[in-house]
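Student: Provided below for reference: sequence and predicted model.
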Amino acid sequence: MRLPRICEREGAVDGDPQPAVAEQGAEASLRDVARRAGVGLGTLYRHVPTREALLEALLRRSFDALTERAADLEASGSPDGALLSWLREAVAVARHYSGVIAAMVAAIAAEESALHASCVTMRAAGTRLLRRAQEKGLARADIDGTDLFGVLGALAWIGDQPSLASRADHLFDVIAQAILTPPAGGDAGEDRHA
């Protein structure tokens, strides 16, 4: 049994039974993860000795895809639209695994964390899109990549809250308007969607 099979089972979304981590969140029982992946608990621990290592393995592919997506968006599209498209996709990835945002935020500051490199790379990708929008005067100049990562975390957290989940898209739009600057001669309340 190799780690990719475990991660493929856990990362599956369409057509497969709901993976344990996606269904139960970042605190899913590792015994349940192993059972659903069709391996013994000992096998799981040989490949992923900690919950954080499992999360890193599960999230690495998504974070790599977000990094590639940022590069694609950087090369095409409007800077503000690119930034908001990437942010919306990053929030969706974080929300796919309920409760993972706390581990992601902690990993940024902890270089020894299994998630650290993946989170730093993802944050850097978003930061490049933010800077591009700022250089064109389309995003607030007083925020940086750390702030953007914080916004991503807050928006993902909102989606994890049953009482707020139905408002997540609306609140995303509110926050997006706070990140962007109005176009020259435009109205601050003007509708601007990615």
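Tutor: That came through fine.

Student: hey, let's count contacts and neighbours off CA atoms from now on
Tutor: Noted.

Student: Which strands or helices does the lengthiest helix in the chain pack on?
Tutor: Ranked by residue count and defined by DSSP state H, the top helix of the chain is helix 51-75. Applying 3 or more C-alpha pairs under 8 Å, 6 or more residues apart in numbering; DSSP states H and E, one finds that helix 51-75 contacts helix 3-11, helix 79-96, helix 116-135.

Student: Comparison target, given below:
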Amino acid sequence: MTLAEMLEGLRPRRLDARRNFDAVLAAAADAFGESGADVGMEDIARRAGVGVATLYRNFPTRVALMEAVYLAAVDELVSFGSGSDDADSWTALRRWLEKFGDFMRTKHPVVSVLTEQSEVYAPARDAIYGIAVPLFDHAREDGQIRAGVVADDVMRVIFAVTGGLYRDTAQRGRALQIVLDGIRTPGPV
């Protein structure tokens, strides 16, 4: 089952209920990204323009809401990586890693709460690596990244880099650029 299918299985059938579900999901993603994992459920409902009862009808627990937010974000990340076939191998990998860095920065509070026992953890991880590994392999085969550089190592470094506190987004971008420069095959001197 794909992540999109898992998320679709959570969505209500009625059109108005689906709109509320999607509104809560979007509001929760923004709230968790801005305020962390402890943001109040009432605040999320207010942001979504729904009542707290509607939020809890769709997401009976904070963890259920976080899992849905994570599923939606990972599905978007995987779809982005799937659509990078038109770029050269380095550009495709770089764009995806930048998207992954942004994903980790905004989803870090959610990821820090979910554990391996979560129903979405393994399928989401598998989907991410299912996109990342071929991007890395293709770039390595093309001589665009250093031999021995593997997806898991780089993704863990990006997780660490994006979890830090920065003065501004430019500084965060420079930190990510250091990682990208470090994996790239050196050009002619």
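Tutor: Structure's in. What do you need? Note that the coordinates shown come from a computational prediction; the quantities given were computed from them, not determined experimentally.

Student: what's the TM-score here?
Tutor: Once superposed, chain against chain, the TM-score is 0.75 (TM-score structural alignment, normalised by the length of structure 2); 171 aligned residues with a C-alpha RMSD of 2.5 Å.

Student: picking that back up, nearest to Thr50 of structure 1, out of the helices and strands packed on helix 51-75 of structure 1?
Tutor: Among the helices and strands packed on helix 51-75 of structure 1, helix 3-11 comes nearest to Thr50 of structure 1, with 13.0 Å by C-alpha to C-alpha.

Student: And the next helix or strand past that closest one?
Tutor: helix 20-24 (DSSP states H and E).

Student: Mean distance of that following helix to its aligned residues in structure 2, please.
Tutor: By mean C-alpha distance after the TM-score superposition for structure 1, the fitted helix 20-24 of structure 1 averages 2.2 Å away from its aligned residues in structure 2.

Student: aligned partner of Arg57 of structure 2 in structure 1?
Tutor: Alignment note (TM-score structural alignment): Arg57 of structure 2 maps to Arg46 of structure 1.

Student: Its match: neighbouring residues, count only.
Tutor: Applying other C-alpha atoms under 10 Å, we find 12 other residues in the vicinity of Arg46 of structure 1.

Student: that's a strand at it, yeah?
Tutor: No: counting by DSSP: H, G, I helix; E, B strand; the rest coil, one finds Arg46 of structure 1 to be helix, located in no strand.

Student: Mind telling me which residue is nearest the centre of structure 2?
Tutor: Phe103 (3.7 Å; C-alpha atoms, centre = their mean).

Student: how about that residue, what's its match in structure 1?
Tutor: Per TM-score structural alignment, Phe103 of structure 2 is aligned with Val93.

Student: Would you check that its match makes contact with Asp64?
Tutor: No: the criterion here is C-alpha atoms under 8 Å, and Val93 of structure 1 misses it with Asp64 at 11.4 Å.

Student: measure Ala72 of structure 2 to Leu65 of structure 2 for me?
Tutor: Distance of Ala72 of structure 2 to Leu65 of structure 2, given as C-alpha to C-alpha, to the nearest Å: 11 Å.

Student: I misspoke; the intended subject was Ile44 of structure 2.
Tutor: 10 Å.

Student: Then Ala31 of structure 2?
Tutor: Ala31 of structure 2 is 12 Å from Leu65 of structure 2, by C-alpha to C-alpha.

Student: secondary structure class for Ala141 of structure 1?
Tutor: With three-state DSSP as the criterion, Ala141 of structure 1 reads coil.

Student: corresponding residues in structure 1 for stretch 145-157 of structure 2?
Tutor: Taking TM-score structural alignment, stretch 145-157 of structure 2 hits residues 139-151 over in structure 1.

Student: Would you mark the buried spots in the matching stretch?
Tutor: Ala139, Arg140, Asp144, Gly145, Leu148, Phe149, Val151 (16 or more other C-alpha atoms under 10 Å).

Student: Thought Arg128 was touching the third one, still the case?
Tutor: No: using C-alpha under 8 Å, Asp144 of structure 1 is not in contact with Arg128; the gap is 9.8 Å.
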